[in-house]
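1. Generate coordinates for the sequence data below:
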Amino acid sequence: MVMSGSSMATYLMVSLILLIPALLIAVTVSDRQQQTPIDLLPGSSSLNIFKKAASSEQQLQNILEALVATQDYSNWAEVLSITDPFTFPITATFLIPADNPFINTTTTSSSHESLSSTISYHIIPQQLPFSVLQTFGINSRIPTLLPGNTILVTNNSQSNYTINEIPITNPDMYMNGAVVVHGIKSTLNYTVFGSAKDDSSGFPEDPFSYDGDDDNKKKNESTLAGGGSQGQRGITVSSDGTTFKKRVFISISCIMIYSCYLMVQFLELDPYLLQCIQIILLMKLMITWGFYWLVAGF
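-> Predicted coordinates for the structure are as follows:
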């Protein structure tokens, strides 16, 4: 097949025009790869902070409504209402006494510090429903939000379960996917029971607890098995740019195959042979583009 100079120039022009989109795709992939680590940095967006604050406020509001609905614990609803919900852990167990020794105290720095310590001592930084508490042996110590202070299990019977010798009178008073509230008879005294050494040898494994380190290790192991590394928000990001290199390589391969498909038409070949070569090149192009689709994730 012999082509004139004008026809050849036309084919070359068409080839260049068709190659431009492929080059743009490669550049776009490069830009996306460079932007990914910035978008995934933890804490880089203030929107996440506002969402967490809103979630904490809603969680506290639900607890307050549950306490107000129960007359015996309504006084502590007033105490919790003046606390900062953003300081609460994501999962927690609240131990709410029926009494409130702080209603008639004067607002001084010492009383404020005492109130803060008492509230912290009544919060366990993990969700422990009553069924889980019953699995703890007597003399087990449970960590609290008050640093260096624990709660002592003094009786684990279902009918008379006590912590720091204070009965739990209203177990599972409020519970959702992250928080549980237990009503107790009176305020826990951290100056008497809480200062003991935090020894969790009798503290059984809690099936409801969340261990971020172990979870991250499992994610990293599963991702590394697939040849990548675990990024934030569960997105797999290649740490050494392997994915980006594959994208560029496959893009260049597609460009070269398509160029060969166009250039082979200038050769003086048997029409049947020319058609076979074009079909083979088209099949290779489709297969290569399929791999590109899988790697690039488009």
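2. Please count neighbours and contacts with C-alpha atoms only from this point.
-> Will do.
3. burial measure for Arg32, as a count.
-> Using other C-alpha atoms under 10 Å, Arg32 has 12 other residues around it.
4. Mind listing what's buried along the one helix or strand it maps to?
-> Using DSSP states H and E, Arg32 sits within helix 5-39. Neighbour-count burial for helix 5-39, counted by 16 or more other C-alpha atoms under 10 Å, picks out Tyr11, Ser15, Leu19, Ala26, Val29, Gln33.
5. helices or strands up against it?
-> With contacts taken as 3 or more C-alpha pairs under 8 Å, 6 or more residues apart in numbering; DSSP states H and E, helix 5-39 sits against helix 242-263.
6. Just the strands from the stretch 1-150 of the chain, written as ranges.
-> Assigned by DSSP state E, counting those that start in this stretch, the stretch 1-150 of the chain shows strands spanning 92-97, 123-124, 141-143, 150-155.
7. so which of the ones you listed comes closest to Cys260?
-> Taking C-alpha to C-alpha, strand 92-97 is the member of those nearest to Cys260, at 64.8 Å.
8. Flag every buried residue along the closest one.
-> Per 16+ other C-alpha under 10 Å, strand 92-97 contains these buried residues: Ala92, Thr93, Phe94, Leu95, Ile96, Pro97.
9. Switch the buried residues of helix 5-39 over to a markdown table; also include distance to Tyr261.
-> Shown next, in a markdown table, are the buried residues of helix 5-39 (distance: C-alpha to C-alpha, whole Å):
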| residue | distance to Tyr261 |
| --- | --- |
| Tyr11 | 11 |
| Ser15 | 10 |
| Leu19 | 12 |
| Ala26 | 20 |
| Val29 | 25 |
| Gln33 | 30 |
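10. And those residues, which two are furthest apart?
-> Pairwise distances across these peak at 33.9 Å for Tyr11 and Gln33 (criterion: C-alpha to C-alpha).
11. Relative to Ser114, which of the buried residues of helix 5-39 is nearest.
-> Taking these together and measuring to Ser114 by C-alpha to C-alpha, the closest member is Gln33, at 51.8 Å.
12. Make TSV out of the strands of the stretch 1-150 of the chain and add distance to Asp214.
-> Converted to TSV, these look like this (distance: least, C-alpha to C-alpha, whole Å):
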stretch	distance to Asp214
strand 92-97	19
strand 123-124	20
strand 141-143	19
strand 150-155	24
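13. can you tell me which of the ones you listed comes nearest to Pro271?
-> For these, the distance to Pro271 is smallest for strand 92-97, at 76.8 Å, taking C-alpha to C-alpha.
14. burial of Asp214, as a residue count?
-> For Asp214, the count of nearby residues is 10 (other C-alpha under 10 Å).
15. For my notes, confirm it occurs in a strand.
-> No. Counting by DSSP: H, G, I helix; E, B strand; the rest coil, Asp214 is not found in a strand; it is helix.
16. and it, how far is that from Ile119?
-> Taking C-alpha to C-alpha, to the nearest Å as the measure, Asp214 falls 29 Å from Ile119.
17. How about Trp293?
-> Taking C-alpha to C-alpha, one finds Trp293 at 55 Å from Ile119.
18. In this structure, which strand is the longest?
-> Counting by DSSP state E, the longest strand found in the chain is strand 166-175.
19. one more to put side by side:
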Amino acid sequence: MTGAAHDAGALDRYTAASERAAGRIIDAYSTSFGAACRLLGPRHRTHVRNVYALVRVADELVDGATDEAGIPPEQQHLALSRLEAETGDAIASGYSSNPIVHAFAHTARAAGIDAGLVRPFFASMRADLPPAECADADPVVRFDERAHRTYVYGSAEVVGLMCLRVFLRDATRTPDELTTLEHGARRLGAAFQNVNFLRDLADDTERLGRSYLSANGRIDAEEQQRWVAVIRAQLADAEAAIPLLPRDARLAVTSALLLFSRLTDRLARTPAAELYERRIRVPAAQKAWLFTRAALDVGRERVS
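-> Just a heads-up that it's a prediction; the model follows:
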């Protein structure tokens, strides 16, 4: 144990260890997110990882890890409810024996993330679970326009709002600026989610039995292009809000926006039927170029 760690209080040591665990969760699942996160200012980096680590743990609970563990649907529902309750308790008390929940609660208390954002997130996660008791339910969960909107708000828009609260925790914005920023955060989260829905059509349909983008269970070329137009409008709204972010958050957010814009372009050019066969990606060299472009764009803002 280092001298600094030895001198820290027990709670501080545990929080630091929990945040390291959250970082390991993120690194294990997403190299792109990890790279973008490193572009955040140091005061934001750990907090954003803490948010996304809890999101990932909940995602894995509903996206097959519990199935592979042989846990029946009713127990999956109970596990998600326990995770939600533990998260609420940790935000209230400042402690959880679950390191990922503890790290999230530390960020939530620092940034003012409350039940108004946490509850919708878990509601959307619950929508991904199989019915607890209905054995003859449709094997494909179909989302109509209203269900899609509700799901995306809870699964993605509130996560954008959580990150915004992290970015603004030491900042002051006018009511009009805050409205613009919140709209941008929601639209960016929705764009990210809708891009991933298009990228994951094969896995969502075949393995998970979900149709997020069509109540019919499958999208055609016309629906594909309609979703591409929706995503581009969401990204444009998000981009308009970036200049109002703190400077040490702009590079990471701009990089993520450029990456998902490029993904959208590739999705638009891929035949709809092919999206059900493979996941569309941006090559590593192009990602590096996009991140460099983002750095140049943000640098020009600082000079002007």
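20. TM-score for the pair, please.
-> With the length set by TM-score structural alignment, normalised by the length of the first structure, the two chains reach a TM-score of 0.22; 115 aligned residues with a C-alpha RMSD of 6.8 Å.
21. could you say what helices and strands the helix or strand following the longest strand of the first structure packs with?
-> As assigned by DSSP H and E, the chain's next helix or strand after strand 166-175 of the first structure is strand 179-184. Applying 3+ C-alpha pairs under 8 Å, 6+ apart, we find strand 179-184 of the first structure packed against strand 92-97, strand 166-175.
22. In TSV: these, plus distance to Leu133 of the first structure.
-> Putting those into TSV (distance: least, C-alpha to C-alpha, whole Å) gives the following:
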stretch	distance to Leu133 of the first structure
strand 92-97	11
strand 166-175	10
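23. do you know which of those strands lies nearest Lys245 of the first structure?
-> strand 92-97 (45.3 Å).
24. thinking again about what came up before, quick one, which of the strands of the stretch 1-150 of the first structure is nearest to Pro37 of the first structure?
-> When these are compared by C-alpha to C-alpha, strand 92-97 sits nearest Pro37 of the first structure, at 32.1 Å.
25. Measure how the closest one sits relative to strand 166-175, angle-wise.
-> Counting by axes from the mean of the first three to the mean of the last three C-alpha atoms, to 10 degrees, strand 92-97 of the first structure lies at 130 degrees to strand 166-175.
26. before we move on, back to that, okay, the angle between the longest strand of the first structure and strand 179-184?
-> Using the same axes, to 10 degrees: strand 166-175 of the first structure against strand 179-184 is 150 degrees.
27. in the stretch 1-150 of the second structure, which spans are strands?
-> Going by DSSP E, counting those that start in this stretch, the stretch 1-150 of the second structure shows strands at 141-142.
28. so how far is Arg32 of the first structure from Ser131 of the first structure?
-> Here Ser131 of the first structure is placed at a distance of 49 Å from Arg32 of the first structure (C-alpha to C-alpha).
29. Packing partners of the longest helix along the second structure?
-> Determined from DSSP state H, the single longest helix within the second structure is helix 175-199. Contacts defined by 3+ C-alpha pairs under 8 Å, 6+ apart place helix 175-199 of the second structure against helix 158-167, helix 221-241, helix 247-269.
30. Would you mind finding the most buried of those?
-> The highest mean neighbour count among these, using mean count of other C-alpha atoms under 10 Å, belongs to helix 158-167: a mean of 23.
31. tell me the angle it makes with helix 247-269.
-> 160 degrees.
32. residues in contact with helix 158-167 of the second structure?
-> Residues from elsewhere that reach helix 158-167 of the second structure, judged by C-alpha atoms under 8 Å, 6 or more residues apart in numbering: 44, 47-48, 51, 107, 110-113, 117-118, 120-121, 181-182, 185-186, 188-189, 245-246, 249.
33. same for the longest strand of the first structure, what does it pack against?
-> Judged by 3+ C-alpha pairs under 8 Å, 6+ apart, strand 166-175 of the first structure is in contact with helix 46-69, strand 179-184.
34. got CSV for the ones you listed, with distance to Thr162 of the first structure too?
-> Below are those laid out as CSV (distance: least, C-alpha to C-alpha, whole Å):
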stretch, distance to Thr162 of the first structure
helix 46-69, 21
strand 179-184, 9
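35. Figure out which of the ones you listed is closest to Ala77 of the first structure.
-> Comparing those by C-alpha to C-alpha, helix 46-69 comes nearest, at 5.2 Å.
36. Buried ones in the closest one, by neighbour count?
-> Across helix 46-69 of the first structure, burial judged by 16+ other C-alpha under 10 Å covers Ala53, Ser56, Glu57, Gln59, Leu60, Gln61, Ile63, Leu64, Ala66, Leu67.
37. still on that earlier bit, closest one to Ser222 of the first structure out of the buried residues of helix 5-39 of the first structure, please.
-> Nearest to Ser222 of the first structure among the buried residues of helix 5-39 of the first structure is Gln33, at 21.8 Å by C-alpha to C-alpha.
38. Excluding covalently adjacent residues, which one is nearest to the closest one?
-> Phe244 (6.7 Å; C-alpha to C-alpha, 6 or more residues apart in numbering).
39. ok, back up a step: whichever helix or strand comes after the longest helix of the second structure - contacts with which helices or strands?
-> Under the assignment DSSP H and E, the closest C-terminal helix or strand after helix 175-199 of the second structure is helix 201-206. Helices and strands touching helix 201-206 of the second structure, by 3+ C-alpha pairs under 8 Å, 6+ apart, are strand 210-211.
40. again, only using 6 Å
-> Counting contacts by 3 or more C-alpha pairs under 6 Å, 6 or more residues apart in numbering; DSSP states H and E, helix 201-206 of the second structure is packed against no other helix or strand.
41. mind listing what's buried in it?
-> Across helix 201-206 of the second structure, burial judged by 16+ other C-alpha under 10 Å covers Leu201, Ala202, Asp203, Asp204, Thr205.
42. how distant is that helix from the center of its chain?
-> 19 Å (C-alpha atoms, centre = their mean, to the nearest Å).
43. quick revisit: wait, which of the helices and strands packed on helix 175-199 of the second structure is closest to Asn194 of the second structure?
-> Using C-alpha to C-alpha, the nearest of those to Asn194 of the second structure is helix 221-241, at 6.7 Å.
44. quick revisit: so which of the helices and strands packed on strand 179-184 of the first structure comes closest to Pro143 of the first structure?
-> strand 92-97 (10.9 Å).
45. Tell me who's in contact with Ala294 of the second structure.
-> For Ala294 of the second structure, the contacting residues are Thr254, Ser255, by C-alpha atoms under 6 Å, 6 or more residues apart in numbering.
46. in a helix, that's where it is, yeah?
-> Yes. Applying three-state DSSP, one finds Ala294 of the second structure inside a helix.
47. Neighbours of Tyr151 of the second structure, how many?
-> Using other C-alpha under 10 Å, Tyr151 of the second structure has 24 other residues around it.
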